[in-house]
Each structure stands twice: as structure tokens, then as C-alpha cells.
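Chemist: no FASTA, just this:
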């Protein structure tokens, strides 16, 4: 009976629990997001798994399947633990996670997130007054993953800087905060320049725009627009006072995208070692987690 009662409505009176289990700020935020996606449920294609044909103890309502999926993202829960909590078979958990990752990837991915320049300027925060042509603040994000058994694949996902197996993506936000660009994940060995080339970002940038990047992001020769970055000297002449202030200002503004990376990793699936078992849908899971940050605190 306890397992049957485990679900979203069990925590409706506790925003703290909703935040813990889903990363949404409150039950009201979560329900408003549900109202946005519920009309698209008839288009959902259930992914059948051939892992185990044992019937489930009982089926879940769509809203509790959604809650289970959010638990998986937010807590990085083991599939067997979710099966025990919800009173379903583990094969059903895998099916629910795969089905909902594909569904949300399709529904949320169909909404254009790249914001037109005039809208960015209209919502430009006062902090960016000295950099009014900033269109996007970008950063790379590295996610730890299980190392494959193949030595060749291990070399592909090994990060040169972090000496471990990782997946790497490029993410961008508008100056006023929302996520406006998400690349697919690449193996951790890819360089920042190469991931920028392959991400599709260059096709969105125009000469009148500016992109804000980290001090070590070497994309000057490939972007068609202005670049703002904090400059750091090591062992050279002292930086002029004006350049010091500019560097400090840009570094402060870049904190916004660094905060976003932390928010993505608040989905504990991506703040721990991603299991090889979800590699088939890891791009969908990652993209959905990034897109959800636009809804979790502001609806």
C-alpha cells in the first residue's frame, strides 16, 4: 500500500520534497509545467524493452511516470530502487525512463530556445550595459561517465585535463539567464574549438553579435563576431588598470553560465558517474535536464 501511494500527489503539500525529488521550485511550478506537456501525451510513443517480459506489479498513471522520470534525473536513483519505491518491475522502470526521455526531448526540443537579438536587448540586465551586444555566454560542461571496457573507446572518452572518462557538451545562456543553446554530448577527448565547430553555434552567430567566453576558450579564429573574455597574464608585464577592471567585470558576468552548469548538475544523474546502461539515451537525458532549468524556477 505504501508503494502504491508513492507518487507526485503524496508530496503535493511539501515544496521542499518537490524540490528534492524533481528540482522544480514548488508543486505549483511542477503542475504548471505538467499543464504545458499534458496535451502532447497522446503523441507519446512507448518504448518497448526486450529485457524482461515479467509483468509489472501494477501500472502507473502518466503523471506518476513523469514523477518517476524526474526522480531518476534529480536523484540519480538506481533503477531497482525506483522499481521498489513505485511497486513496478525494473523492466518497466527502464521503459518509463526511455519513453519519457524521448518524449520530453521531442516536445521541449521543438520549442525554439535561441532568442532574437531584439528580445535579448529588451531584457538586457543592467550589469551588461558595458557589453550590450552580448548575445550568448557559453561554456563547456564535462560529465563523468563509466569507462567502457574497450581500450579504444576509453581513449575517446578520456579527458586530457581531468584524467578520467567524461562526456563533454557546449551550453549557452542569454544575458538575462535562460538556456538558449545546447550542443549534443561528445566524447571527453574533444577540444573546445572542435566542439564549437561541430555544435551548430557558429551558424547562429552574426557579425553584429558578441559572445562571452572563458579565458581559455580558443575560438577567436572561427566565430564571425566579437568575443568578450577575461584576460589573464602570467609571467608578463603588469596588466593596465583598465584591463584589470574589464577582466574582473567579464569574470563576474560569466558567473551566470557557471551557475547554470551547477544547476544542470543538481540533477544528480549528471553529478555522479553516468552508467553505461543509459548511454543510448544520454543525449536525450542531458538535453532535457538542460531545458528543464528554464522551467524549474520560472513558470
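Modeler: On my side now, so go ahead. For clarity, every value in this text was computed on a predicted model and none was experimentally measured. Numbering: from 1, shown residues only.
Chemist: from here on, contacts and neighbour counts on C-alpha atoms
Modeler: Noted.
Chemist: Does residue 205 touch residue 223 like I think?
Modeler: Yes: here residue 205 reaches residue 223: they are 7.4 Å apart, a contact under CA atoms under 8 Å.
Chemist: Burial check on residue 241, number of neighbours?
Modeler: Residue 241 has 9 neighbours, counted by other CA atoms under 10 Å.
Chemist: separation between it and residue 102?
Modeler: 51 Å (CA to CA, to the nearest Å).
Chemist: Counting neighbours, which bits of stretch 212-222 end up buried?
Modeler: 212, 213, 214, 217 (16 or more other CA atoms under 10 Å).
Chemist: neighbouring contacts of it?
Modeler: Contact with stretch 212-222 is made by 134, 136-139, 192-193, 196-197, 202, 227-232, 250-251, 254, as judged by CA atoms under 8 Å, 6 or more residues apart in numbering.
Chemist: Just the buried subset of those residues, please.
Modeler: 134, 136-139, 192, 196, 228-231, 250-251, 254.
Chemist: mind listing which of those residues are in helices?
Modeler: Within the buried ones among the contacts of stretch 212-222, residues falling in helices by DSSP state H are 192, 196, 250, 251, 254.
Chemist: With distance to residue 62 as new columns, can those be given to me in TSV?
Modeler: TSV is the format used below for those (distance: CA to CA, whole Å):
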residue	distance to residue 62
192	40
196	38
250	45
251	44
254	39
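Chemist: Which one of those is nearest to residue 69?
Modeler: residue 196 (30.4 Å; CA to CA).
Chemist: okay, pairing it with this:
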């Protein structure tokens, strides 16, 4: 058996270990003890479980105690940091920032919240100042949007805008109130289209047509206002005019009885001509292009002529069909059908001489020209003449389309011996009768 000298016993452990690696025969039983601490230079890994001492406790190497305790402290610190706490024992690590800390705290807007610092007031926080500025800006924008909406509503042509503005109703439609406009819409509603192929609502169709009659706006202008094509405007006007001609005209333009006429005669007529039943006049409307519209006898014409009969109260009671402009007033009066409504003793007033006294006298009635009877005019006759002039021009002043010129499609489209413009004249007279201001004329 080989023995070790004292010099070898006093050498450092790693020297012995290194020597033992190259000289296995030099190891003794004491030097072959297994070291369990992985930090020890003599640590040798093993697949076997740790051997227990005689008292049953696990053997602890000199390096196990402090290292194991340090690892436990670091693990505990890491766990407590996640919970917002710090373990005092062991090496002190940098703690995580707490929610209430003065540094590293962010507000909802993303800027440092300095209002939580000691001695700082919330009112002086940049974040609170920024929030106040944002709130003020939001309030200003809301007020601006509200004002723009009100302006758009006032300048629009919607049903709500006209309902709230009677003056707008009178200007665009000629009707006295929104209630009358609603009544006309209710009467026409069954005869107006409202399917997917029609972009305009029933109210918009009626409003567009009334604006065409009232202001004589061009189709291009109406197309821009209502956001439709020019062709759609023309089709809409023709369809609504035809519907009003078949439904509105028969209920508003009719010949009243003699008792109804004499029940509420205006003062000017009652004093000067109590037997007056109608005031007649003829007016002509120029065509847009001469020679494109032919009369019944095939003669080209540059205008259309109409005879209109108005009761002394201002209500239109008779409208003739359009005749070529070269037809005389007498010929139109004799052929239009008005003479067939006269009774013996009736008086027909005119603003000018129509040269039709013989035709009227054949019915047992009398034709008189207001203020032109060959005698000196007195106050009653002058009042009668003013009244007749106002009554005759009322419908034409209220609806500018009657002043012309007539566009070719309105004059050339003849159906049942009646052009579209003939229907327009009848519809305008019917709308005139719906106006409350047309009844009493003093």
C-alpha cells in the first residue's frame, strides 16, 4: 500500500484533485468523498440520490448554506416584487414602481401624472389642463355643428323646413299655408308614384311642380335643387300636372249657382253691377319657338290664347283650352263654351271690349265693359274697374309660368285635344282658388 507524504497532505484541494485525475492510485478513501455542492471545485455530478448521515439528516457541504439562502432570498424578492412588496432581508434589489409612486406613473392621456407628487395640486397638472382644453374644444365643435345644422335646415326644402316657415310655403308654392299644401298632397297621393324607380318622394314631387309653376324655374335649376336629372324633372312635372288636372281642377274650378254668386258680392260690384256673374278676359302666352306648334286647323302659331272667367269674389270659374294666337277674342268667346253657362238677366263684365255683345245677347245676357259705357266715370265705376283689373291679373301674378314663354314640350304634347300647357293653366287656376286671399277683394 502506498502512503502519502506530509507535503502532499498540505497541498490545496484542487492540486490534489488535479493530481488525482492523472494519478488515480494516489487517492485515499478520505479524498474520494463525493461533493454535493455544484459551486464547489470538487463537485462531481452523480445519478444517485444523496447519502444520509447516521442521524438521518442530509449532509450539508460548507458551500451549501450561504448560497442556498441567497437563492431563496432572491426568489422570494422576485415573487414579492410581482405583488408590490419588497423583502428586506438579503441583497436589496430595485423594486417595481408602485401605482401611487411619484415617478414613472402615467395618466390616461399618456403623459406623466405629476399631480400625485407631494405638495403638487391637481389643478396645476398639465394633464388636467389638457383635458380642460379638449373639453372646451369639443363644446365649441358641438355648437358649430348645431349652428350648421340649423342653417342647412333653414335653407333646405324639406317637409319639416316648410312646416316651420309659412313664408317659405307662400313663396315657393303660392299657397297660403302648409295646411293647404298638406291637403293638396293628401288629395294627390293616390295618383303619385312612390316606388324604387322614383328618387323623389311624393312631397318632393309636388313641391318641385309647384315651384315650376310658381317661379317658372328651368328644369336644369330644379334638377340641381333636388339632385335629379333634367329628364326626371320634366317627367315629374308632367305627371303631377296631369294628376292635379284630373283630381284638383274638378273640385275647385266650377260654375257656381246664381244664389251663391249674389250671397257675398264685393261692395264695388254690389253697388255698380249687382247682376254680375262673371268677369272675363283673354290673355296670350308666347311660345318658346315660333312655328313649332300648329293649331287645330294646321296654321302655325307663335302664341297660345286663353279665355278665363272669374267670379266677382275672385274665384276662377271657367278656363278655356288654348287656341292659336291669331284667333280673335270674339271667336274664342263664342267657341269656348262659356256662353252656354249664362242665364237670362246675367251680366258679363270685361276689362276691355271683346266685340262679343251680340253673342252674349243671344243668350239673354248682357256684356258690359267696366268703366267704358260712354258716360263720365263716377266713383263706383272706377272702383269696379280697379276690382276687375285686380281679379283678372291675380292668377298670372301668383304663378309666373302663365307669363310664358311656353316650352315646346308643354305645347306640342297634345292628348284628348288638350296640351300639357292647357292642363297647366287649369291647374294654376285651381291653385289660385285655394288661396284664402283670393276671396275678399275690396
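Modeler: Yep, that arrived. Keep in mind it's a predicted model, so treat the numbers as computed, not measured.
Chemist: For the stretch 1-150 of structure 1, which segments count as strands?
Modeler: 134-144 (DSSP state E, counting those that start in this stretch).
Chemist: Which stretches in it count as helices?
Modeler: Assigned by DSSP state H, counting those that start in this stretch, the helices in the stretch 1-150 of structure 1 fall at 2-5, 15-22, 27-37, 62-75, 79-86, 90-109, 117-122.
Chemist: Need those helices in TSV (columns: distance to residue 261 of structure 1).
Modeler: What follows is those, written out as TSV (distance: least, CA to CA, whole Å):
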stretch	distance to residue 261 of structure 1
helix 2-5	34
helix 15-22	17
helix 27-37	21
helix 62-75	14
helix 79-86	25
helix 90-109	19
helix 117-122	21
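Chemist: For residue 260 of structure 1, which of those helices is the nearest?
Modeler: Of the helices of the stretch 1-150 of structure 1, nearest to residue 260 of structure 1 by CA to CA is helix 62-75, at 15.0 Å.
Chemist: what's that closest one in contact with?
Modeler: So helix 62-75 of structure 1 is in contact with 7-8, 20-23, 34, 77-79, 82, 96-97, 100-101, 266-270, 285, 289, going by CA under 8 Å, 6+ apart.
Chemist: just to revisit the earlier point, how about the helices of the stretch 1-150 of structure 1, which one is nearest residue 185 of structure 1?
Modeler: Using CA to CA, those put helix 90-109 closest to residue 185 of structure 1, at 14.0 Å.
Chemist: give me the stretch of structure 2 that that closest one matches.
Modeler: Counting by TM-score structural alignment, helix 90-109 of structure 1 falls onto residues 230-249 of structure 2.
Chemist: That stretch: average distance to aligned residues in structure 1?
Modeler: Its matched residues in structure 1 lie on average 1.1 Å from stretch 230-249 of structure 2 after superposition (mean CA distance after the TM-score superposition for structure 1).
Chemist: Next, the buried residues of that stretch.
Modeler: Buried, per 16+ other CA under 10 Å, within stretch 230-249 of structure 2: 230, 232-234, 236-245, 247-249.
Chemist: circling back: how about JSON lines for the buried ones among the contacts of stretch 212-222 of structure 1, with distance to residue 261 of structure 1 added?
Modeler: Below are those laid out as JSON lines (distance: CA to CA, whole Å):
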{"residue": "134", "distance to residue 261 of structure 1": "19"}
{"residue": "136", "distance to residue 261 of structure 1": "15"}
{"residue": "137", "distance to residue 261 of structure 1": "12"}
{"residue": "138", "distance to residue 261 of structure 1": "10"}
{"residue": "139", "distance to residue 261 of structure 1": "8"}
{"residue": "192", "distance to residue 261 of structure 1": "16"}
{"residue": "196", "distance to residue 261 of structure 1": "17"}
{"residue": "228", "distance to residue 261 of structure 1": "19"}
{"residue": "229", "distance to residue 261 of structure 1": "18"}
{"residue": "230", "distance to residue 261 of structure 1": "19"}
{"residue": "231", "distance to residue 261 of structure 1": "22"}
{"residue": "250", "distance to residue 261 of structure 1": "17"}
{"residue": "251", "distance to residue 261 of structure 1": "15"}
{"residue": "254", "distance to residue 261 of structure 1": "11"}
